[in-house]
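1. Take a look and give me a structure for this.
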Amino acid sequence: MSVQTDMKDEWVQYLLLPSLVFALVMGLLEWSQGDLLLADGLYRLQSATDGWPLRDSFWAKTVMHKGGHDFVVILAVGLLITCGLSVKRESLKEIRPGLIYLLSCFVLTVLIVGALKAVTHVNCPWDLLRYGGSEPYIPTFESLPDGVKPGRCFPGGHAAGGYGWVALFFFAKVYRPGLRWWGLAGALLLGVSFDVAQQLRGAHFVSHGLWSLMIAWWVASLGYLLWFRRYLQPGLDVPDNH
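-> Have a look, this model is predicted:
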């Protein structure tokens, strides 16, 4: 297979197909009102009549939210320190581009999700009349009616802290191909754990976390396709590790 053909295949495999699947899933969620159906189920599961009982629980708020936040900050700081050490340590110089790529993907994901949260109007489930709050439910991409207080809950910021590590898949693809699926699984497990905990608290709908996952994947895949693989072998292809 030629280099150009393989590059085209990777654009399809890592960017086009995941984007199409994501668009399909989002379309089905919007059409079926899946956000509300799942949130209704979680709300009833907690036997809630006024608010979300798990919103301020030790497990969900302190362990999963605050503790999870601190955990990913420690990971990012540790990676930043490792990037610095790679300047002089011979044992790290070989993987320095990958370390920079990993850190850049995580930071960009968190920044993009944070910026979107600041400009979107979507309320958290716990803000809605449907679940004991004060605001009506407005679909994600509909305009906010007059008199409705805008929210800052979309996409899922906490989930992004976990999903921001999906770049581990491409990092391992280059340096340790046999571990690439383990890297992806670890990032997904972390992101899903954060996401589910926030849904149980009433902080987010399922689509909020899925958007964070897709943003993280777009950042990681574009970073790999446009820079990482080209930086390692300008004009050539990364060895086929499929």
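2. going forward, measure contacts and count neighbours with C-alpha atoms only.
-> Noted.
3. ok, now which ones touch residue 230?
-> Listed by C-alpha atoms under 8 Å, 6 or more residues apart in numbering, the contact set of residue 230 reads 236, 237.
4. so where does residue 18 fall, helix or strand?
-> Assessed by DSSP states H and E, residue 18 sits inside helix 17-32.
5. hmm, who's touching that helix?
-> 34, 35, 207, 214.
6. quick one: buried residues of it?
-> Under the neighbour-count criterion of 16 or more other C-alpha atoms under 10 Å, helix 17-32 has 19, 22, 26, 29, 30 buried.
7. State the distance from the first one to residue 213.
-> Meaning residue 19. In this view, residue 19 and residue 213 are 11 Å apart by C-alpha to C-alpha, to the nearest Å.
8. ok, now the third one?
-> Residue 26 is 12 Å from residue 213, where distance means C-alpha to C-alpha.
9. swap in the second one?
-> Taking C-alpha to C-alpha as the measure, residue 22 falls 10 Å from residue 213.
10. got it, and the last one?
-> In this structure, residue 30 and residue 213 are 17 Å apart, going by C-alpha to C-alpha.
11. and stretch 213-228, which residues are buried?
-> Under 16+ other C-alpha under 10 Å, the buried positions of stretch 213-228 are 213-221, 223-225, 228.
12. can you map out the strands along the chain?
-> For the chain, applying DSSP state E gives no strands.
13. For residue 144, give me its contacts.
-> Contacts here follow C-alpha under 8 Å, 6+ apart; on that basis residue 144 touches 121, 138, 150.
14. So residue 221 is in contact with residue 15, correct?
-> Yes: proximity of residue 221 to residue 15 meets the contact threshold set by C-alpha atoms under 8 Å, at 6.5 Å.
15. For the helix ranked longest in the chain, name the packing helices and strands.
-> In the chain, taking DSSP state H as the definition, the longest helix is helix 96-119. Applying 3 or more C-alpha pairs under 8 Å, 6 or more residues apart in numbering; DSSP states H and E, one finds that helix 96-119 makes contact with helix 68-85, helix 157-163, helix 168-175, helix 206-223.
16. Mutual contacts of residue 221 and residue 15, please.
-> By C-alpha under 8 Å, 6+ apart, no residue touches both residue 221 and residue 15.
17. Can I get the buried residues of stretch 213-228 in TSV including distance to residue 77?
-> Formatted as TSV, the buried residues of stretch 213-228 follow (distance: C-alpha to C-alpha, whole Å):
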residue	distance to residue 77
213	21
214	24
215	22
216	19
217	21
218	23
219	20
220	19
221	23
223	20
224	22
225	25
228	21
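18. Closest one of the residues you listed to residue 9?
-> Nearest to residue 9 among the buried residues of stretch 213-228, counting by C-alpha to C-alpha, is residue 225 at 11.0 Å.
19. Another sequence for comparison is provided below:
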Amino acid sequence: MQTASPSRFYWLNFGIPLACAAIVFLMFDLTQIDIAFNNLFFDPVTQSFPLDQSHLFEKITHKWARIIPNWTAEIALIGAIASFIWPRLNPQKHSKIIAFLEKIKVAPVLRFAAKHRRDFLFVVFAFSITTGMIHYLKSHTSVYCPIETTQYGGKIEHKEWYKNFDLLNDAGEGRCWPGGHASGGFTMLALYFVARRYRWRYSKALMYGSLALGFIYGTTRVLQGWHYMSHTFWAGIVVWLTCLLTALAFYGRARLDKPVLGKDEVPGFENEPQVAG
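-> This next block holds a predicted model:
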């Protein structure tokens, strides 16, 4: 089946996020919209963000919410490790082990892991690289969270990320830009690229769901005064571009650019190239 032109693929996948970055920069980083939005949730009388004082809100939206990306990463890591086991079991030398694994229903799991090793490794690398990129930007921009700034009763003067950016050196102790919690939700975009590899017809739903998760994660932190809304947008842009570059390295453009399957078509898993054991 023919794929779309490379220029269209790169325009959609790189052009749109970069255009969004320009819009966010002009609308938020160069204006007071971020502060005006956060002011809606700040109580000037108590000099605090009321939702930041709610332990239940913190537990549900910040601590418990991490389960989704954390468990996804852990499953991917376990799958990647397990993928190396089955190819190393020789039917002649390890017949008893194989029989035992079949009996306890572990063999099908190991075969599945081996067959999809590239996908498990991709998710592990995508999560690791995006997390590393977010941490790099945090340390090299040294942006303080709203609640830490003089605008909201803190001690640090508010500065935009581009005023502190240092390409090679640690810019300071601030660690608020881009949004770390939001990026945790956005990292689920890695699953979208796996779905695109197999041309799953619901892959866009997975993409929208991952984007929604990231925005929900980020917005809850805004309500608590620990981020500005633009931090969430920047986190989404950074994670998308990082996941995209990692997916291109693992799968190639042609594979990711094929149209999704129709209702009567079945994913051709059996035609997928196997990774050597």
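20. still on that earlier bit, top of the contacts of residue 144 of the first structure by number of neighbours, please.
-> Neighbour counts for the contacts of residue 144 of the first structure (other C-alpha atoms under 10 Å) peak at residue 121, which has 21 neighbours.
21. what does it align to in the second structure?
-> Residue 121 of the first structure maps onto residue 142 in the second structure when the alignment is built from TM-score structural alignment.
22. Please apply the same query to residue 217 of the first structure.
-> With TM-score structural alignment as the criterion, residue 217 of the first structure matches residue 240.
23. which one is that match nearest to, not counting chain neighbours?
-> Setting aside the residues directly before and after it, residue 240 of the second structure is nearest to residue 189 in space (C-alpha to C-alpha, 6 or more residues apart in numbering), at 7.1 Å.
24. Next: residue 259 of the second structure.
-> In this structure, residue 259 of the second structure finds its nearest non-sequential neighbour in residue 199, 6.5 Å apart by C-alpha to C-alpha, 6+ apart.
25. I'd like to know how far that neighbour sits from residue 256 of the second structure.
-> For residue 199 of the second structure, the distance to residue 256 of the second structure (C-alpha to C-alpha) stands at 8 Å.
26. now do residue 185 of the second structure
-> Counting by C-alpha to C-alpha - residue 185 of the second structure and residue 256 of the second structure are separated by 22 Å.
27. same deal with residue 1 of the second structure?
-> According to C-alpha to C-alpha, residue 1 of the second structure stands 13 Å off from residue 256 of the second structure.
28. between those two, which one's more packed in?
-> residue 256 (21 against 5).
29. So that one is in contact with residue 192, correct?
-> No: Residue 256 of the second structure is not in contact with residue 192 according to C-alpha under 8 Å; the separation is 10.3 Å.
30. contacting residues for residue 15 of the second structure?
-> Residue 15 of the second structure neighbours (C-alpha under 8 Å, 6+ apart): none.
31. among the helices and strands packed on helix 96-119 of the first structure, which is the most enclosed?
-> Looking across those with neighbours counted as mean count of other C-alpha atoms under 10 Å, the highest average goes to helix 157-163: a mean of 29.
32. Where in the second structure does it fall?
-> By TM-score structural alignment, helix 157-163 of the first structure lines up with residues 180-186 in the second structure.
33. Average separation of that stretch from the aligned part of the first structure, please.
-> For stretch 180-186 of the second structure, the mean deviation from the first structure after alignment is 1.0 Å (mean C-alpha distance after the TM-score superposition for the first structure).
34. Determine the number of other residues adjacent to the residue lying closest to residue 242 of the second structure once chain neighbours are set aside.
-> Spatially, and ignoring its direct neighbours in sequence, residue 242 of the second structure is nearest to residue 130 (5.8 Å; C-alpha to C-alpha, 6+ apart). Residue 130 of the second structure: 24 surrounding residues under other C-alpha under 10 Å.
35. mind checking what residue 130 of the second structure lines up with in the first structure?
-> Under the alignment (TM-score structural alignment), residue 130 of the second structure maps onto residue 109 of the first structure.
36. that older thread, I'd like to know which of the contacts of residue 144 of the first structure is nearest to residue 156 of the first structure.
-> Distance to residue 156 of the first structure across the contacts of residue 144 of the first structure (C-alpha to C-alpha) is lowest for residue 121, with 13.0 Å.
37. Tell me who's in contact with that closest one.
-> Contacts of residue 121 of the first structure (C-alpha under 8 Å, 6+ apart): 140, 144, 150, 151, 152, 153, 154.
38. With residue 11 of the first structure instead?
-> residue 225.
39. Likewise for residue 102 of the first structure?
-> Each residue near residue 102 of the first structure by C-alpha under 8 Å, 6+ apart is listed here: 165, 167, 168, 171.
40. Pull the contacting residues for the last one.
-> What it means is residue 171 of the first structure. Going by C-alpha under 8 Å, 6+ apart, residue 171 of the first structure touches 98, 101, 102, 180.
41. Apply 10 Å and report the result again.
-> 95, 97-99, 101-102, 177, 179-180, 183-184, 220, 224, 228-229 (C-alpha atoms under 10 Å, 6 or more residues apart in numbering).
42. can you count the residues close to the aligned partner of residue 206 of the second structure in the first structure?
-> In the first structure, the residue paired with residue 206 of the second structure is residue 183, using TM-score structural alignment. A count of nearby residues for residue 183 of the first structure, using other C-alpha under 10 Å, gives 20.
43. is it true that residue 183 of the first structure touches residue 163?
-> No: Residue 183 of the first structure is beyond contact range of residue 163, at 11.3 Å (criterion: C-alpha atoms under 10 Å).
44. Spit out the residues that contact those two alike.
-> Here residue 183 of the first structure and residue 163 share the contacting residues residue 189, scored by C-alpha under 10 Å, 6+ apart.
45. any idea which residue sits dead centre in the second structure?
-> Geometric centre of the second structure, nearest residue: residue 187, 1.1 Å, by C-alpha atoms, centre = their mean.
46. how much space between that residue and residue 134 of the second structure?
-> With C-alpha to C-alpha as the criterion, residue 187 of the second structure and residue 134 of the second structure are 11 Å apart.
47. shared neighbours of these two, anything?
-> With C-alpha under 10 Å, 6+ apart as the test, residue 187 of the second structure and residue 134 both reach 235, 239, 242.
48. Might you report the residue contacts of the last one?
-> Just to be clear, that refers to residue 242 of the second structure. Contacts for residue 242 of the second structure (C-alpha under 10 Å, 6+ apart) come out as 126, 127, 129, 130, 131, 133, 134, 187, 190, 236, 248.
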